[in-house]
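Engineer: sequence first, then the predicted structure:
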Amino acid sequence: MDLGSALLSAEMAIEFLPEAQQQKVYLCEAPLVEGAIAAVVAAAAGRDIHQVMAKARGALLAKATQLGVVSRPLSLVTSTTDVESPTREIRLIVSNRLGLQARPAAQFVVTATRFQSQILVRNLTRNTEFVRGDSINQVTTLGVRQGHELLITATGADADEALAALQALFANNFGEAARSCCSNKEGLPNPEGEDNVALNSPPAFHHEFTPATHGELSGIAASPGVAMSTTGFAYAPVVHYQPTHISITEYHVEDVKLEWQRLEAAIHTARQEIQAVFSQASLQIGDAEAAIFDAQLLFLEDPVLLEAVKERIFKNHLNAEAAWQAVVDEVATSYRTLEDSYLQERVDDVVDVGQRVLRLLVGNADANLHLEEPAILVATDLSPSDTARLDPKKVLGICTTSGSATSHSAIIARTLGIPAVLGIDAQVLHLADGTLMALDGESGRAWIEPESHILDLLAAKQEAWQTAQQQAQATAHQPAITLDGRQVSVFANIGSIKDVQVAVANGAEGVGLLRTEFLYLDRTSAPTEEEQLAVYQAIAQVLDHRPLIIRTLDVGGDKPLPYLRVGFPEANPFLGWRGIRFCLDHLDLFKTQLRAILRASVGHQIKIMLPMIASVTEVRATKVILGEVQAELNQAGISFDAAMKVGIMVEVPAAVAIADQLADEVDFFSIGTNDLSQYVMASDRTNPRIANLVDALHPAVLRMVQQTIQAAHSGGISVGLCGELAADILATPILLGLGLDELSVNPQSIPGVKQAIARLSIVESEAIVVSALQQDSAEDVRELISTSVTPPA
């Protein structure tokens, strides 16, 4: 409609239609001829009704541009004349501390895409134009910070619901308020935040370094710590890292459909790779930090970006590599030109995911870093993906000529505990491999071929740092006893020998979860029985008769092993062939692991835990296999603990529903709230569009936990909890009130969890639980806890 009479007649015409048809008619203020053509093309391309309308509205863009009358993109102008789907709007003030940076921006986009309505948003404070709410890049580059005012519009049948959901997101500070009163795996608030540099640093121990020391370089202190080699000296050899350069050629293509399909295939594979990085990072640094890669997944789904690439391929007949790179460069430039320095640094994620897709398009192999000996890594920069794959046992420090303390790479380095100095002079790139370097990630300095007095000062600083850490953890080795005298065991979740050493140093009373997947990853064949035996024995030796619960292999589905071909892709890997299901179909693999665990049990307090149990049949089948392995060992005269206890992970609703039956079959339960939450809420926790629904403090999840605990205690067995909820100090009163016997957390969280337990009483905690189970949402539960717990004197 482009005339007043057309508007009136169209509205009248609708009134003559049956009511069912009226609901399907949209009025659009587009030009008759050009609008109709644009709408047909968009509809034929499979766009939804709102995208079709947007194309129709923008049909005069070319003419308007020629006449110089365009003040803003016409495709972003929303209709206020649509009778059936009017435009609604709200104004909101941003109160969370970091505004719409990576994670909040991702939550905004995820929420916006849940609705059919077209969501547009503009930053009134910075007087920006409207951008699409379903575009991660456009939302992020609005530069929204704390205190800014936003105007959000929604056009469509569910406009009111969409705006209400977004308003709730802002009211809850994008979950930032909850995080600020909790701790991440390093015991720090704000896992994303720019203040982690200071918060994660131990007390400063200042030594008088001589100014302009020979070979001294200054940079940005990004991750605290002194890089030490395994020999104990305060230096290590340099190793240069250079990612594979990708060169592309621009050329004309005739078959544009085939070219688009090439790009779609590369994006699909890139998405799988990023999800694999997320899974690996979750094991190594935890889900909270691994969520950094959520924004990368959304980048691959950004409709504005994809439409721009498609237009270059179809209209300009560009090859996929050139079209993709051109658009990625444009997006990267839009980040670099922002006034906000923090948001400028998000360009690293854009480049990271852009290079991943480009590498797949040109067929380059992924660059991997393999170090024979511990070293300090020197590079121009490290991408978040590169950093997440580093082995802290081999990479003792990071030294780059670019980057910042608030980059995602720096955040990951801090979480891994790798000292890092960024922004060093480029002369460091000319050092020969093997050159000795010392690195101080707290002061932001590095020394090339350091002199002896520098080594002495660094050694003294490291010793002082370690002393302070030991003093801070003095009470961590005491039992965790509530104010009214109940003792709760605090165990550790680990995934390596290094983890168990850290756990014991932090006061762990045992290991509640040994993730054995680390033995199977990053190799071309499964570990042998002897390899596994050596690792299990080494970990048990460090524990010195403390309990060690070994979870059998939990791969398959979302965590595939490259050397075990599934043979077909799984549409829903979290609901697929994984955990105990996978092991029961790979008996040779399973029996090898069971033999290694049984052999390691001699003289140690080792228990077996089975993952992904959903039926009694699976438990009984496993016990039969375990009996066969025990018989084989007996026949071979090999010793093992014949009384070794067997337990299960309770992480699917089916196990909760039959917990009373399962309690008759096993010796203990361990509740995995990470998976249980996603199954209860029917939400994939690695899918950024719905990951916000996965919250273990939701009353539905808490009721499942309560039901499991009651069934376990009625059956006379103990029950622990090994999900990330156990490390959330805000949740400690809930977990105590529910009656858990044991909490198993990441090693760094042990001192804090023990202190939290010592400040609470069971009576007080049980009262909180009664109220918590009656709440409507996880947010309500958090609010209840924060107002109910009496602060320590």
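Structural biologist: Right, received. Where do you want to start?
Engineer: switch to C-alpha atoms for all contacts and neighbour counts from now on
Structural biologist: OK.
Engineer: which SS class is E372?
Structural biologist: Three-state assignment for E372 (DSSP: H, G, I helix; E, B strand; the rest coil): coil.
Engineer: likewise for P392?
Structural biologist: Reduced to three states by three-state DSSP, P392 is coil.
Engineer: same question for the one 4 residues further on.
Structural biologist: Reducing the assignment at L396 to three states with three-state DSSP gives strand.
Engineer: wait, A379 sits on T400?
Structural biologist: Yes: A379 lies in contact with T400 (CA atoms under 8 Å); the separation is 4.9 Å.
Engineer: who has more neighbours out of the two?
Structural biologist: Ranked by neighbour count (other CA atoms under 10 Å), A379 and T400 place T400 first, with 25 against 21.
Engineer: do you know how far that one is from A288?
Structural biologist: Distance, T400 to A288, using CA to CA, to the nearest Å: 25 Å.
Engineer: those helices in the stretch 301-450 of the chain, which residues are they?
Structural biologist: Along the stretch 301-450 of the chain, counting by DSSP state H, counting those that start in this stretch, helices occupy 303-316, 320-336, 341-344, 347-362, 384-388, 408-416.
Engineer: in addition, the following structure is provided for comparison:
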Amino acid sequence: LVFKGVAGSPGVAIGQSIVMFPPADFDSVPERSSSDIDADLKLFDGAIDSVRVDIRRVGERLSSQLRPEEQALFDVYIGMLDDKALAGEVQDKIRAGSCAQTALKHVIKDYASHFEMMSDSYLRERAVDIKDLGRRILSYLQEREVVDQSYPDKTVLVSDELTPTMLGEVPRENLVGLVSIKGSGSSHVAILARAMGIPTVMGLVDVPLTKLDQREMVVDGYNGDILISPSDELKDHYSAVLNEDRELDEDLKSIIDLPCETLDGHRVHAWVNTGLMADVVRSLDHGAEGVGLYRTEVPFMINERFPSEYEQMLYYREQLEAFAPNQVTMRTLDIGGDKSLPYFPIDEENPFLGWRGIRVTLDHPEI
């Protein structure tokens, strides 16, 4: 079987597919009544306590990097978990007869839809906070069903919508390819995959996700194809491509230290585009002489909130120190269009030509 998608990161991988589902997904929560109201209330209270501990731990870990007003956000989160707020409404629904997961789903969806309909942009963005809190609670409610996943030596990770955190769950030495049913070549995962050198295919249509688990698979990151249960002939073909890629890498390593100069003596600068420290390591290994474009938006895109001024300083210092004394060119934050931030939604009719890039920076210098 061959499915056509979009090339997310170049290269070829041959391995065994492992399908990963989100740890907490409200769409998969069924409508169920409670068979033991007291037990459901106890289960929910335990999940709330665990999330409180998690939020406090994150707040303490980031305390040295945040201003007091930013630190206060964690107190707001904890306040939402109070019996008189979100948690109290869930408890009321459980007492009315719903199981804990079903009650939580309805309350979170109600809260989020109310915020999403507000005219004030700041309040609309709070819907993201509500959903995040809800998923954290749900993951603890579902914890009894979680099993440890083991990954084969050559894992092709497959998901409906891959996230950066999913990549982090697979040991890097086991991960050879990525397949995401949703997404495009400009998604967060595609950016990470290119930086890590992992062949990736995105944006597949009509693929039976539930039937893809533990199948032999070829990921063709050059053409955007995946091949399921390939024939021996096809495997030999793609194995030859893999070997050619490795040989080309070895050939290029032999000329890394030579100057970038044409036969008639004209000097050319071999600069690289970067966004992550993974880019830097690979670039230095491949003989880059400096940075032609540092994409400042990448640390913003892989975060769940705006990086603080201190965190940004650390990101930029890493880049400058890695390439010193060579040139590093940085651009201002380029968000909007195909590079949206989940915590800073931009809604306009023509985002590719509208409010983005330098216009956002001029309107929001505090970022």
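Structural biologist: Received, thanks. Values in this document were obtained by computation on a predicted structure and should not be read as measured data.
Engineer: tm score of chain vs chain?
Structural biologist: With the length set by TM-score structural alignment, normalised by the length of the second structure, the two chains reach a TM-score of 0.51; 276 aligned residues with a CA RMSD of 5.8 Å.
Engineer: can you state the direction angle for the longest helix anywhere in the second structure and helix 86-95?
Structural biologist: If you go by DSSP state H, the second structure has its longest helix at helix 37-62. For helix 37-62 of the second structure against helix 86-95, the angle by axes from the mean of the first three to the mean of the last three CA atoms, to 10 degrees is 160 degrees.
Engineer: distance between helix 37-62 of the second structure and the chain's centre?
Structural biologist: 24 Å (CA atoms, centre = their mean, to the nearest Å).
Engineer: can you name every helix or strand that that helix contacts?
Structural biologist: Under the contact criterion of 3 or more CA pairs under 8 Å, 6 or more residues apart in numbering; DSSP states H and E, helix 37-62 of the second structure touches helix 68-80, helix 86-95, helix 100-116, helix 121-141.
Engineer: how about residues contacting the shortest one?
Structural biologist: Counting by CA atoms under 8 Å, 6 or more residues apart in numbering, the neighbours of helix 86-95 of the second structure from elsewhere in the structure are 34, 37, 40-41, 44, 48, 80-83, 100, 103-104, 107.
Engineer: can you check the first one too?
Structural biologist: Contact with helix 68-80 of the second structure is made by 52, 55-56, 59, 63, 85-87, 133, as judged by CA under 8 Å, 6+ apart.
Engineer: if you set the cut-off to 6 Å instead, what comes out?
Structural biologist: L86 (CA atoms under 6 Å, 6 or more residues apart in numbering).
Engineer: how about that helix: buried residues?
Structural biologist: For helix 68-80 of the second structure, the neighbour count (16 or more other CA atoms under 10 Å) marks 71, 74, 77-78, 80 as buried.
Engineer: residue in the second structure matching E779 of the first structure?
Structural biologist: By TM-score structural alignment, E779 of the first structure lines up with nothing in the second structure.
Engineer: quick check, E779 of the first structure in a helix?
Structural biologist: Yes: according to three-state DSSP, E779 of the first structure belongs to a helix.
Engineer: give me the aligned partner of I108 of the second structure over in the first structure.
Structural biologist: For I108 of the second structure, the residue aligned by TM-score structural alignment is V328.
Engineer: neighbours around that match, how many?
Structural biologist: Counted with other CA under 10 Å, V328 of the first structure comes out at 21.
Engineer: same check, this time on V542 of the first structure
Structural biologist: Neighbours of V542 of the first structure (other CA under 10 Å): 15.
Engineer: cool, and M217 of the second structure?
Structural biologist: 24.
Engineer: that one contacts S231, doesn't it?
Structural biologist: No: here M217 of the second structure does not reach S231: they are 10.4 Å apart, not a contact under CA atoms under 6 Å.
Engineer: between the helices and strands packed on helix 37-62 of the second structure, which gets nearest to G290 of the second structure?
Structural biologist: helix 68-80 (34.7 Å; CA to CA).
Engineer: report the angle between that closest one and helix 86-95.
Structural biologist: 10 degrees.
Engineer: any idea how far R88 of the first structure is from the nearest residue to N123 of the first structure once chain neighbours are set aside?
Structural biologist: In space, N123 of the first structure comes closest to L150 once its chain neighbours are excluded; the distance is 4.7 Å by CA to CA, 6 or more residues apart in numbering. According to CA to CA, L150 of the first structure stands 14 Å off from R88 of the first structure.
Engineer: Q280 of the first structure too?
Structural biologist: From Q280 of the first structure to R88 of the first structure the distance is 42 Å (CA to CA).
Engineer: ditto for S341 of the first structure
Structural biologist: 33 Å.
Engineer: please say which of these two ends up with more neighbours.
Structural biologist: R88 (19 against 14).
Engineer: what about the more buried one, which SS state?
Structural biologist: strand.
Engineer: now do the SS call for N303 of the second structure.
Structural biologist: N303 of the second structure ends up coil, using three-state DSSP.
Engineer: neighbours of it, how many?
Structural biologist: Count around N303 of the second structure with other CA under 10 Å applied: 13.
Engineer: tell me how far the nearest residue to G59 of the second structure once chain neighbours are set aside lies from L133 of the second structure.
Structural biologist: Of all residues beyond its chain neighbours, the one nearest G59 of the second structure is F74 (6.2 Å), with distances taken as CA to CA, 6+ apart. Applying CA to CA, the value for F74 of the second structure to L133 of the second structure is 11 Å.
Engineer: ok, L73 of the second structure next?
Structural biologist: 13 Å.
Engineer: what is the end-to-end distance of stretch 770-780 of the first structure?
Structural biologist: OK, stretch 770-780 of the first structure end separation, CA to CA: 13 Å.
Engineer: tell me which helix or strand Q65 of the second structure sits in.
Structural biologist: Per DSSP states H and E: Q65 of the second structure is located in neither a helix nor a strand.
Engineer: tell me the residues of the first structure aligned with the helix or strand L362 of the second structure falls within.
Structural biologist: For L362 of the second structure, the host element (DSSP H and E) is helix 358-363. Aligning helix 358-363 of the second structure against the first structure (TM-score structural alignment) gives no matching residues.
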